[in-house]
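A.B. asks: Coordinates only, no sequence provided:
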């Protein structure tokens, strides 16, 4: 899971560029995303049925942020259907996280600017003040909670995917011993694969060859080209990758390690309560369910948003 656990988008860019017949972000469902506005800024009427003046969440926004009147939300737009670009474009960002970001901004009474960033640069960007929010399929875990606050909004697991003609089977981390696995930098999958390699050698088995890429596109290309035996990512992206691959990929084994995704915020800056209140409102008024349905992600729905809800 991005360590994150994310959904796969570079699938379109890098794979198509490599003459692989894949359309990772080609879902027609992305066409009506609230993210389809110039420069990635929030539209005049975004998702969400309540105005900022009606929202209790807006009253919880810290004065320093309210005075700016806007927030910058960073996303790694290579992880469909959570955050990605339409094929052949570099703006705007679309996907579940993009829609949710605009909906939250509306309830908070803040203009939203969604920007693309590499996944492993988002949390440092929050720490430095470059970004106000990170929404990029981050898995909420204890280690990350030491440096950022999370507001939960989704539940996802980890999954393996292989080429459709592969005779190799992967099911659980133990199955990775001796395999070449492709992962994105900064993700939970990267950490899990590296840790598993040590366990394999300690047990007298072959190490895991962990191929690490700056975005999900690179990992997808490694699998499609045969340089990696297996791809390892969050379960929603893997499902999307397979769905959009024209039969070139298949899932291997069953999803495991379910954990919450969290909206990342600078530690103790006061925004967590406001964002949680806005999430609670979106869950209650049905807008959250509508966004999940739009992106075929209803299975990952949560019924309650909490602050720092890491399980481990």
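C.D. replies: Everything's here; your move. Here the structure is a predicted model, which means the values were calculated and not measured. Numbering: from 1, shown residues only.

A.B. asks: going forward, measure contacts between C-alpha atoms and count neighbours the same way
C.D. replies: OK.

A.B. asks: got the contact list for the residue nearest to residue 179 when sequence neighbours are not counted?
C.D. replies: Distance criterion CA to CA, 6 or more residues apart in numbering; nearest residue to residue 179, sequence neighbours excluded, is residue 208 at 5.4 Å. Going by CA atoms under 8 Å, 6 or more residues apart in numbering, residue 208 touches 176, 177, 178, 179, 180, 181, 193, 194, 196, 197, 200.

A.B. asks: Could you do residue 60 as well?
C.D. replies: 271, 273, 274 are the contacts of residue 60 under CA under 8 Å, 6+ apart.

A.B. asks: Tell me which of those residues fall in helices.
C.D. replies: The members of the contacts of residue 60 that map onto helices under DSSP state H are 271, 273, 274.

A.B. asks: Return the distance of the nearest residue to the first one once chain neighbours are set aside relative to residue 115.
C.D. replies: The spatially closest residue to residue 271, leaving aside those adjacent along the chain, is residue 61, at 6.1 Å (CA to CA, 6+ apart). In this structure, residue 61 and residue 115 are 21 Å apart, going by CA to CA, to the nearest Å.

A.B. asks: As a markdown table, the contacts of residue 60 with distance to residue 132 and neighbour count would be great.
C.D. replies: Shown next, in a markdown table, are those (distance: CA to CA, whole Å; neighbours: other CA atoms under 10 Å):
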| residue | distance to residue 132 | neighbour count |
| --- | --- | --- |
| 271 | 9 | 23 |
| 273 | 14 | 17 |
| 274 | 13 | 21 |
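
A.B. asks: Include distance to residue 159 when you put the ones in helices among the contacts of residue 60 into JSON lines, please.
C.D. replies: What follows is those, written out as JSON lines (distance: CA to CA, whole Å):
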{"residue": "271", "distance to residue 159": "32"}
{"residue": "273", "distance to residue 159": "32"}
{"residue": "274", "distance to residue 159": "33"}
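
A.B. asks: and which of the residues you listed is nearest residue 72?
C.D. replies: residue 271 (13.1 Å; CA to CA).

A.B. asks: didn't that closest one look like it was pressed against residue 62?
C.D. replies: Yes: Residue 271 is within contact range of residue 62, at 6.5 Å (criterion: CA atoms under 8 Å).

A.B. asks: this is the comparison structure:
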């Protein structure tokens, strides 16, 4: 599984029903390691660990700032509320930064530029629902911190009669660059045509907000997204949407760190381990109802 956005999207809005109005994003947003949290309950600030701080690149130690790239268009994982980047991933990263003894400066950028930004030293790290893959591990280090699967979503009552196991001929929306758009749906389309059935009419959108809005407006019959994103979309639209079928193809998310910065990756892994022991890790997930995706360990490049 790859966001589950695989390969090497603006201001997001919280109400999914308003997403069709479009978005406009800021290129760079700054926030302290404790300033970006959910409206429900931001995790408590972690106590800094001096040994982990000393494992960071000298430039980060000197500045006291960790430059982090993200694509804030994937609620509830990362999204814009006004000019502030919020979300589950942001709360996790803020807690990690507090444990490392630094603040976070977030840059909101297109998803497909984030890994390049890390490898070119524009960012010290990136967090944006990256599924850990062998291809990505060849380019960067990835620190496991969450587990997510894929979930189908339809309009309430499933009026188009979408069967996730046989969606041939149905109109389905998806965000560009996701594992769902680049792996899942193409395989399903091929299965449909191989069986002599009409292919799935895949509608690809640059942002998850627009993909969700297409279902709400009736432009498409269903959508695919990561399980926490799908559940949040249903929650935010009230009775407009519902989940369809079971979660499948669960895979871990990873924080992206430059390939040569193994000490930084190990420090982030150890920070997450300490946070899990202290309760800060689960608190970061609980603010978004994402505890089911919690992992028990935080390996580098699993």
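C.D. replies: That came through, no problem. This structure is a prediction, so every number in the text was calculated from the model and none was measured.

A.B. asks: TM-score of the superposition?
C.D. replies: After superposition, the two chains reach a TM-score (TM-score structural alignment, normalised by the length of structure 2) of 0.84; 282 aligned residues with a CA RMSD of 2.5 Å.

A.B. asks: Can you find the partner of residue 195 of structure 1 in structure 2?
C.D. replies: Under the alignment (TM-score structural alignment), residue 195 of structure 1 pairs with residue 187 in structure 2.

A.B. asks: And that match, how close does it get to residue 199 of structure 2?
C.D. replies: Taken as CA to CA, the span from residue 187 of structure 2 to residue 199 of structure 2 is 10 Å.

A.B. asks: in structure 1, which residue is closest to the centre?
C.D. replies: residue 137 (2.4 Å; CA atoms, centre = their mean).

A.B. asks: isn't there a helix covering that residue?
C.D. replies: No: counting by DSSP: H, G, I helix; E, B strand; the rest coil, residue 137 of structure 1 is not found in a helix; it is strand.

A.B. asks: Tell me which residue of structure 2 lines up with it.
C.D. replies: By TM-score structural alignment, residue 137 of structure 1 lines up with residue 129.

A.B. asks: hmm, back to that, if you map the contacts of residue 60 of structure 1 onto structure 2, which are still there?
C.D. replies: Using both residues aligned by TM-score structural alignment, their matches' CA atoms under 8 Å, structure 2 keeps these contacts from the contacts of residue 60 of structure 1: 271, 274.

A.B. asks: In structure 1, where's the longest strand?
C.D. replies: Criterion DSSP state E: the longest strand present in structure 1 is strand 249-266.

A.B. asks: Where does that one end up in structure 2?
C.D. replies: Strand 249-266 of structure 1 maps onto residues 241-258 of structure 2, going by TM-score structural alignment.

A.B. asks: end to end, how far does stretch 273-284 of structure 2 reach?
C.D. replies: Start-to-end, stretch 273-284 of structure 2 (CA to CA) is 13 Å.

A.B. asks: Trace that stretch over to structure 1 and give me the residue numbers.
C.D. replies: Aligning stretch 273-284 of structure 2 against structure 1 (TM-score structural alignment) gives residues 280-291.

A.B. asks: now residue 254 of structure 2: how far from residue 98 of structure 2?
C.D. replies: When residue 254 of structure 2 is compared with residue 98 of structure 2 (using CA to CA), they lie 18 Å apart.

A.B. asks: Who has more neighbours out of the two?
C.D. replies: Taking neighbours as other CA atoms under 10 Å, residue 254 of structure 2 and residue 98 compare with residue 254 leading, 26 against 22.

A.B. asks: mean deviation of the longest strand of structure 1 from structure 2?
C.D. replies: Here strand 249-266 of structure 1, set against structure 2 after superposition, deviates by a mean of 0.9 Å using mean CA distance after the TM-score superposition for structure 1.

A.B. asks: Any buried residues in that strand, and which?
C.D. replies: Of all the residues in strand 249-266 of structure 1, those buried under the rule 16 or more other CA atoms under 10 Å are 249-252, 255-256, 258-266.

A.B. asks: farthest residue from the center of structure 2?
C.D. replies: residue 196 (35.6 Å).

A.B. asks: Give me the number of neighbouring residues for the residue opposite residue 61 of structure 2 in structure 1 once aligned.
C.D. replies: Mapped onto structure 1 by TM-score structural alignment, residue 61 of structure 2 lines up with residue 66. By other CA under 10 Å, 16 other residues sit near residue 66 of structure 1.

A.B. asks: try residue 45 of structure 2
C.D. replies: As a burial measure, residue 45 of structure 2 scores 16 neighbours (other CA under 10 Å).

A.B. asks: Identify the residue of structure 1 aligned to it.
C.D. replies: So, by TM-score structural alignment, residue 45 of structure 2 is matched to residue 48.

A.B. asks: For its match, which non-adjacent residue is spatially closest?
C.D. replies: residue 103 (5.1 Å).

A.B. asks: now do residue 278 of structure 1
C.D. replies: residue 57 (5.2 Å).

A.B. asks: how far away is the one you found from residue 265 of structure 1?
C.D. replies: 16 Å.

A.B. asks: Residue 187 and residue 199 of structure 2: who's more crowded?
C.D. replies: Neighbour totals were compared for residue 187 of structure 2 and residue 199, and residue 199 leads with 21 against 12 (other CA under 10 Å).

A.B. asks: Who are the contact partners of the aligned partner of the more buried one in structure 1?
C.D. replies: Aligned by TM-score structural alignment, residue 199 of structure 2 pairs with residue 207 of structure 1. By CA under 8 Å, 6+ apart, the contact list for residue 207 of structure 1 reads 177, 178, 179, 197, 198, 200, 201.

A.B. asks: which SSE is the fifth one in?
C.D. replies: Secondary structure assignment for residue 198 of structure 1, by DSSP states H and E: helix 188-202.

A.B. asks: and the angle for the next helix-or-strand element following that helix with helix 188-202?
C.D. replies: Where DSSP H and E defines the elements, the next helix or strand beyond helix 188-202 of structure 1 is strand 209-213. With axes from the mean of the first three to the mean of the last three CA atoms, to 10 degrees applied, the angle from strand 209-213 of structure 1 to helix 188-202 works out at 160 degrees.
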